[in-house]
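# pasted the sequence and its predicted model underneath.
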Amino acid sequence: MTKDENADVDILVIFKSKDFQPQTYLNQIKSFAADNYPRSNIYPDHPTIAIELEHIKFEIVPAIFVSNEEVRIPAPRTKELKWILSNPSRIQAKLNQKDKDNKGFIKPAIRIIKYWNYLSGKPFTSFDIEKQLVNKIYDCRELKDYFHSASYSLTDIATTEQQKRFVESIKEKRRRLKILEAHNIPEYIEPELSSILPIK
């Protein structure tokens, strides 16, 4: 289970049975959630079932046991396969090391991108965002540079029109910010930043 500062909690539920397609397991999770949390907002958000409890959103992912290190999870809808292999422990270890190697800026950059991704209707899954950004090589100094470098790299995995619009919108925001910074117009910089970043 992982948690980020934007109140999203990802939970992996491992099923013993391996005989069904992803939708069957998603339906089971949804039924369980509806029975146990009848007052909560519960809805499918492929490849998860989302449960909103007060200010916390849980995203429950069904998984099938493969080995002590690997599980199968539902593939994104953009892929032809039904299942994909995942190694949660390895991904978390790589994320921790990448964050350490980059002055602690990787995790905040990922959280910001997930926040903007959420505001944009979640064109990318959290899994795809983390996987892409952990494997990227960075040459940055400040958090905003990490954010833009990381978000630009999503171009490599943007296959749907919604995903492409998401990446282009960030590029356009960055272009406008550069103009404002070049002309030293601080009264417009903060509103522009607040349209992307979770700042108050």
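Right, received. Where do you want to start? Numbers count the residues shown, from 1 in each chain.

# CA atoms for contacts and neighbours, from now on please.
OK.

# just the strands in this structure please.
Under the criterion DSSP state E, strands of the chain are mapped to 2-3, 8-15, 41-45, 48-53, 56-65, 71-74, 83-86.

# any chance of CSV for those, columns mean neighbour count and distance to Arg174?
Below are those laid out as CSV (neighbours: other C-alpha atoms under 10 Å; distance: least, C-alpha to C-alpha, whole Å):
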stretch, mean neighbour count, distance to Arg174
strand 2-3, 12, 28
strand 8-15, 17, 26
strand 41-45, 16, 29
strand 48-53, 21, 31
strand 56-65, 21, 29
strand 71-74, 22, 33
strand 83-86, 16, 33
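
# presented hereafter is structure B, for comparison with structure A:
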Amino acid sequence: MPTVAQSFEQFMQDLELREGENREAQRQERVVFDALRHHLSPRESILSGSYGRNTAIRPLHDIDLFLIFTTDSSGNGKVLQPQEFLERVAQALRKEFRGKQPRLQNRSVNIEFSGTGIGFDVVPAFEDLRQPGIYWIPDMRLGQWIRSNPRKHIAACDEANRKAMQRLKPLIKAIKRWNQLQGKPVPSFLLEVMAYEGIASFQPESHPSVYAQGMAHLFQFMSEHIRADWKDPAGLGPPVNAGVGEGHLQQGQQRLSGASRKAARALELERRVDMPGANELWRELLGTDYPVR
């Protein structure tokens, strides 16, 4: 029977993307970029979102593809309204990928590819001519363009991970797996942003698994703070939890509180050297990929 520390190490490794998944994601990114160049002439692309921050988990599904356009891409020298430009992106994808049905989302257009199971959330962006490195992206819910910078999001995640001695990203991936098994009651990016602050107050003990302690700490921190206003790590866009309904926040808080209680019981069993009992509780939280024997 493995220790909790051994089970977590194996579980964290199993969440990592495989080399083949990374190669295929990068290949398809070039395919989508080249396809859109025929119609809208994006000048640059950034693999952003969880993939860009290295917090994506396998199996890999949707990847955020941040496409930077010039103002001429609107066709009339002006930037269109958010929904209009998203519809233009969807139309271009439809022309290039026959049989596909691109789907408009709040800030992106989703297109899925059969065979690989990898899809892309294409996020169109215009660089602010007065502030290089700052980008305007569409928000249909708000009916306006909002500021963003995926490179600052990556930098914020990297810095929090560095301060946590490289433990934060594996913990984020594990909590994302838990969230996935729960039906995703908490938006993925909100989980990440809460983890950046939550990990700062983490002080591990000497005995239980550090990853187990980190999970328990983050579950508790998130359950207590999910209703707070969580600012965009780039300091540009609206709060990360803007637009998340009260019902979703309440459900997320309830699920996180339940996970926090179960994680605390697992830690107590580990302190009593009841590895089978502790591992079974973590398996209940993290699914059958968590090894118990």
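Perfect, thanks for sending it. Computed from a prediction, not measured in an experiment: that's the story for all the values here.

# can you pull the TM-score for these?
TM-score of the superposed chains, computed with TM-score structural alignment, normalised by the length of structure 1, equals 0.76; 196 aligned residues with a C-alpha RMSD of 3.2 Å.

# coming back round to it: for the strands of structure 1, give me TSV that also has distance to Gly121 of structure 1.
Putting those into TSV (distance: least, C-alpha to C-alpha, whole Å) gives the following:
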stretch	distance to Gly121 of structure 1
strand 2-3	20
strand 8-15	15
strand 41-45	10
strand 48-53	14
strand 56-65	15
strand 71-74	19
strand 83-86	23
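
# among the ones you listed, which comes closest to Tyr115 of structure 1?
strand 8-15 (9.7 Å; C-alpha to C-alpha).

# quick check: angle from the closest one to strand 48-53?
Per axes from the mean of the first three to the mean of the last three C-alpha atoms, to 10 degrees, the angle that strand 8-15 of structure 1 makes with strand 48-53 is 130 degrees.

# and Lys57 of structure 1, what does it touch?
By C-alpha atoms under 8 Å, 6 or more residues apart in numbering, the contact set of Lys57 of structure 1 is Ala7, Asp8, Val9, Ala50, Ile51.

# what's the match for it in structure 2?
For Lys57 of structure 1, the aligned position in structure 2 is occupied by Gly119, per TM-score structural alignment.

# which residues sit in contact with the closest residue in space to that match that isn't next to it in sequence?
Residue nearest to Gly119 of structure 2 in three dimensions, not counting chain neighbours: Glu112, with 4.0 Å by C-alpha to C-alpha, 6 or more residues apart in numbering. By C-alpha under 8 Å, 6+ apart, Glu112 of structure 2 lies in contact with Asp62, Lys100, Pro102, Ile118, Gly119, Phe120.

# surely the first one touches Thr116?
This points to Asp62 of structure 2. No: in this structure, Asp62 of structure 2 is not within contact of Thr116 by C-alpha atoms under 8 Å, at 11.1 Å.

# and the helices in structure 1?
Counting by DSSP state H, structure 1 has helices at residues 22-36, 88-101, 106-119, 126-134, 143-153, 161-182, 186-194.

# which residues are in contact with the fourth one?
By C-alpha under 8 Å, 6+ apart, the surrounding residues in contact with helix 126-134 of structure 1 are Ile91, Lys94, Leu95, Lys98, Ile110, Lys114, Ala150, Ser153, Leu154, Ile157.

# can you rerun that using 10 Å?
In this structure, residues lying in contact with helix 126-134 of structure 1 by C-alpha atoms under 10 Å, 6 or more residues apart in numbering are 8, 10, 47, 59, 76, 86, 88, 91-92, 94-99, 106-107, 109-111, 113-114, 117-118, 146, 149-154, 156-157.

# what does the last one give?
Applying C-alpha under 10 Å, 6+ apart, the external contacts of helix 186-194 of structure 1 come out as Lys144, Lys173, Arg174, Arg176, Leu177, Lys178, Ile179, Leu180, Glu181, Leu197, Ile199, Lys200.
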